[in-house]
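# Task: produce atomic coordinates for the following.
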Amino acid sequence: MPSIFSEVSPVELGLPGVHVRTITALRWIAVAGQSLTLGVVAAYFDDRIPWLPVGLALLASVLMNLALTFGYRSSAHMTGPQAALQFAFDLSQLSALLFLTGGVANPFSVLILVPVTISATLLSLRSTIGLSVLAACSLVVLWRWSLPLPWNGAQPLPEIYRFGVWIALVLAMLFLAAYAWLVTAQARRRQKALVATQTALAREQKLAALGSLAAAAAHELGGPLGTITLIAKDLRDQLGNDPDFGADLSLLNEEATRCRNILVTIAQRAEADEVFQHLPLETILREVIRPFEARGAVVRLSRAGPQGVQPVWTERRPELLHGLSNFVANAVRHSTAAVEIDIRESRDSVWLSISDDGAGFSADLLPRLGEPDLGPHLSEAGGTGLGIFIAVTLLERTGARLRFSNRDQGGACVEVSWRRSQVDVGKSGGSSPRKTQVRA
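I've put the predicted structure just below:
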């Protein structure tokens, strides 16, 4: 995942952009405020304002707004260069007004920070940097060559003071833009990661619901298939020796029987999943590691606890299965020989550790594991950290607390712990499965 200081596309970051109606509304407000301020200055201070160029600057904003109003639908959405050009126009128009009315000595020069700050929250880093450079150049011009303040008997402000105002405005602009960018970029990435988490959880829930659908389908198809099986059997008994149709009828009967057996198996698996919703934690872990063992991975599972402490029985939740599976997959991918999974239980708590014998976590990543954005440090390993974030988020929904560390003998270790009261549903959850029947 790229660093938040690197250039990334608006699509990648999920940049919101801005609606045309928002731009036009803000610009009308700006035009009204600028006109009111100029009117007050002219009425109560002095009529030294150069009205022709000031009027042209105001007219430029009005014409731009009219062009947007009639050239775009109000619901149109601007991102990237189009929105950046709009903010650049506003920045240039405001700079022109400030140039005509005192430059950095004008108290309203602080408004030059607004377009850059808005860009940092809505547009890409490249656009924000471009607007910041434009604003800094405008402030240099306003500091060195602007017209004097339009008030009666005004004395020029000292050069050192105007230089201080310029420095203050530039620093404030850089600080606000950087702060807004960092906060909003992190929020965008976290939102994207949460969407990925919800997608993963929804996929697990759909797979669980698919079992119920399979059981219902097997039940409904059992009747027609049973009728087909009986008819095929009667036809085979009557015409089984027929040289033209005997072989076909035997094959038809065999395939009908095979279909019936498949439906029985599907129904049994689906209903078993419904029945076995409460299982020992060790059994759930064996279900998690079974696919990895089938691919040749060596995963060792052990359980320890004081005498008299019953094994923890917990709900077979999609969050638990998917979260643990992510950590086991990560350990298998980085291990060189075997993955160790240890369960420790007490009367009050349960701990689970997943360890591998690989290179371990990078020292600079350890404090940040579980965040959606781990920067460029994971690029060498070919990961982004999103899988760890998803696993952490899903397991925390079950009440788990997680800790990442490196083992003294080498390799990474993920520790997951719960209070027993959060996950233990008691042994009563392990009832025997119902016998599944498909109608014949």
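
# only C-alpha atoms for contact and neighbour calcs from this point on.
Will do.

# Glu287 versus the nearest residue in space to Trp313 that is not next to it in sequence, what's the distance?
Nearest residue to Trp313, sequence neighbours excluded (Cα to Cα, 6 or more residues apart in numbering): Pro280, at 4.1 Å. Here Pro280 is placed at a distance of 11 Å from Glu287 (Cα to Cα, to the nearest Å).

# Can you pick out the residue with more neighbours from these two?
Using other Cα atoms under 10 Å, the more surrounded residue of Pro280 and Glu287 is Pro280, with 20 against 13.

# contacting residues around the residue nearest to Trp313?
Pro311, Val312, Trp313, Thr314, Lys427 (Cα atoms under 8 Å, 6 or more residues apart in numbering).

# so how far is Asn253 from the residue lying closest to the last one once chain neighbours are set aside?
When the adjacent residues along the chain are set aside, Lys427 lies closest to Trp313, with 5.9 Å between them (Cα to Cα, 6+ apart). In this structure, Trp313 and Asn253 are separated by 45 Å, where distance is defined by Cα to Cα.

# let's see this one next to it:
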Amino acid sequence: MPESNVGIWRGQERSSWIRLRTLILLRWVAIAGQVGAITAAQQMYHLQIELLLCYLAIGISVAVNVSAMFLFPENKRLSEFENFLMVLYDLLQLAFLLYLTGGLNNPFALLLLAPVTISANVLGLRAALIVGGTAILLVTLLAQFNLPLRTAEGFILRVPDIFIFGNWAAIIIAAVFMGAYSFRINSEMQTMSEALSATHMALSREQKLTDLGGVVAAAAHELGTPLATIKLTSSELIEELEDQPELREDAELIREQADRCRDILRDMGRAGKDDLHLRQAPLSAVLREAAEPHMQRGKTIHFSAEPGEGADPQQPAILRLPEVIHGLRNLIQNAVDFAEANVWVEMTWTDDEIRVRIIDDGHGFPTQVIGRIGDPFVRRRSGQPEAHDTQDNTDRPGYEGMGLGLFIAKTLLERSGATLSFFNGLDPYKTVPIRPDQSGAIVQLVWPRSKIDAQQGEFALPLGANRPIKA
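As a prediction, this is how the structure comes out:
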């Protein structure tokens, strides 16, 4: 396809490309319906129709279908522009048949809505608007210009003008409504699909990092003793002479420990290790781990932990779930990005729930989007100038430009059982006391303790020694 034709569609393409064979099959169904309708009108009701022109229009569709079947492979998928041309052709062909058969006096005029709905579902906004506008123009023309339907006796079949106007208005309204509805629903479904795909990728990445950390910790744990022994015996050998037979035993010990190191590394590569102590950590340790990548970004992160009224003063140990760590990390990143100088991470707990609040001293969430925070691709964070959102923030790793950070965080944390609330420190309707300097955005997370506590509840981890590695 020439570059000039493709250029106008760049940036508008949608991910759901349609197979050519699918449109060919649908067109065969349309052709069969058109032939059946014309045959019934002539044979059963003896209407006078321009059969030559009607069959010419249908024959062109047959020729297009047959040519496409032979010229393109079965798995051919149409681009945005090719889909647009196919739908536009079907619209024009149907409009021409309606022109030959009474225009809006023909009850089949409602079929003009089909190409509009298809374009809204499979094409980008620009292409859908062109198809919808063309359909509205054709309906308007068909209301005034058409070849009338005549009976065998020569009488013209037509409905009163008021019904013609009603049909015209109904088709226009239906085209606008169905097109807008289909486009909007399909766009939201695609947006959510892309956002969930990004969330899955983020969770997979965090899972790999967590597994890697466990392997490294297990390696350090298992190899500590043999490596220390090797170091000790090596030091002794350095002090002794090589020809002294009493060192033979030390040399054998070195070889034995080296073999042990080799076996451990081999077994770790095969089976890994399920270290119970690596799957849980104190609440503050998990939050510090989540905040660690953002500790040196020029903002001060303050941590505080205190029990709720009547709660055990000992800090709870929670599950080190990848979704929890990654979700908290995204929320802390967002707070650091927009804070003036300080971010507060506050932890409280009771016997029934664990609560975390992440607060910054920035401008807060804009009131016009605070109700939609957590939806994918909601990008504006503060009421600062537009340049604040489009500058090249090299200190914002992750999903800059996609608007997925809060969506991913919300999705992952809700998956772990958390309930998230977003509000501002200056909100007069806030239900929690906030210090005057904590005037920015606030994210509050509340977990039922049974969902995340590693020592009690339905997901509590079993206690005991680590299971040995088995090759």
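
# before we move on, back to that, how about the contacts made by the residue nearest to Lys427 of the first structure?
Neighbours of Trp313 of the first structure in contact, by Cα under 8 Å, 6+ apart: His278, Leu279, Pro280, Leu281, Val423, Asp424, Val425, Gly426, Lys427, Gly429.

# which of these show up in the second structure as well?
Contacts conserved in the second structure for the contacts of Trp313 of the first structure, counting by both residues aligned by TM-score structural alignment, their matches' Cα atoms under 8 Å: His278, Leu279, Pro280, Leu281, Asp424, Val425, Gly426.

# Narrow those residues to those in helices?
Leu281 (DSSP state H).

# Include distance to Ala331 of the first structure when you put the kept ones among the contacts of Trp313 of the first structure into TSV, please.
Shown next, in TSV, are these (distance: Cα to Cα, whole Å):
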residue	distance to Ala331 of the first structure
His278	26
Leu279	24
Pro280	22
Leu281	19
Asp424	26
Val425	29
Gly426	30
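
# After the helix or strand harbouring Leu59 of the first structure, which helix or strand is next? Please name it.
Element membership of Leu59 of the first structure [criterion: DSSP states H and E] is helix 51-71. Using DSSP H and E, the helix or strand that directly follows helix 51-71 of the first structure along the chain is strand 77-78.

# what angle separates the helix or strand just after that next one from helix 51-71?
Once the chain leaves strand 77-78 of the first structure, the next helix or strand it forms, by DSSP H and E, is helix 81-100. Going by axes from the mean of the first three to the mean of the last three Cα atoms, to 10 degrees, helix 81-100 of the first structure is angled at 160 degrees with respect to helix 51-71.

# what about helix 81-100 of the first structure, how far off from the second structure?
Following superposition, helix 81-100 of the first structure is found to deviate from the second structure by 0.6 Å on average (mean Cα distance after the TM-score superposition for the first structure).

# Quick one: residues in contact with that helix.
Counting by Cα under 8 Å, 6+ apart, 17-18, 27, 49-50, 53-54, 57-58, 60-61, 104, 106, 108-109, 112, 115-116, 119, 123, 127, 131, 134-135, 138-139, 141-142, 145-148 sit against helix 81-100 of the first structure.

# next SSE after it?
helix 113-122.

# check the fit of the helix or strand just after that next one onto the second structure and give the mean distance.
Downstream of helix 113-122 of the first structure, the next assigned helix or strand under DSSP H and E is helix 125-145. Compared with the second structure after fitting, helix 125-145 of the first structure deviates on average by 1.1 Å (mean Cα distance after the TM-score superposition for the first structure).

# Run through the neighbouring helices and strands of helix 125-145 of the first structure.
Helices and strands touching helix 125-145 of the first structure, by 3 or more Cα pairs under 8 Å, 6 or more residues apart in numbering; DSSP states H and E, are helix 81-100, helix 113-122, helix 159-239.

# got the buried residues for the second one?
The reference is to helix 113-122 of the first structure. Leu113, Pro115, Val116, Thr117, Ile118, Ser119, Ala120, Thr121, Leu122 (16 or more other Cα atoms under 10 Å).

# Now tabulate the residues you listed in TSV and tack on distance to Arg260 of the first structure.
Formatted as TSV, the buried residues of helix 113-122 of the first structure follow (distance: Cα to Cα, whole Å):
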residue	distance to Arg260 of the first structure
Leu113	73
Pro115	69
Val116	69
Thr117	67
Ile118	65
Ser119	64
Ala120	63
Thr121	60
Leu122	59
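
# Just the closest of these to Gln186 of the first structure, please.
Proximity of the buried residues of helix 113-122 of the first structure to Gln186 of the first structure (Cα to Cα) peaks at Thr121, which lies at 11.0 Å.

# The closest one and Ala84 of the first structure: what is the separation?
Going from Thr121 of the first structure to Ala84 of the first structure by Cα to Cα gives 12 Å.

# three-state assignment of Ser417 of the first structure?
strand (DSSP: H, G, I helix; E, B strand; the rest coil).
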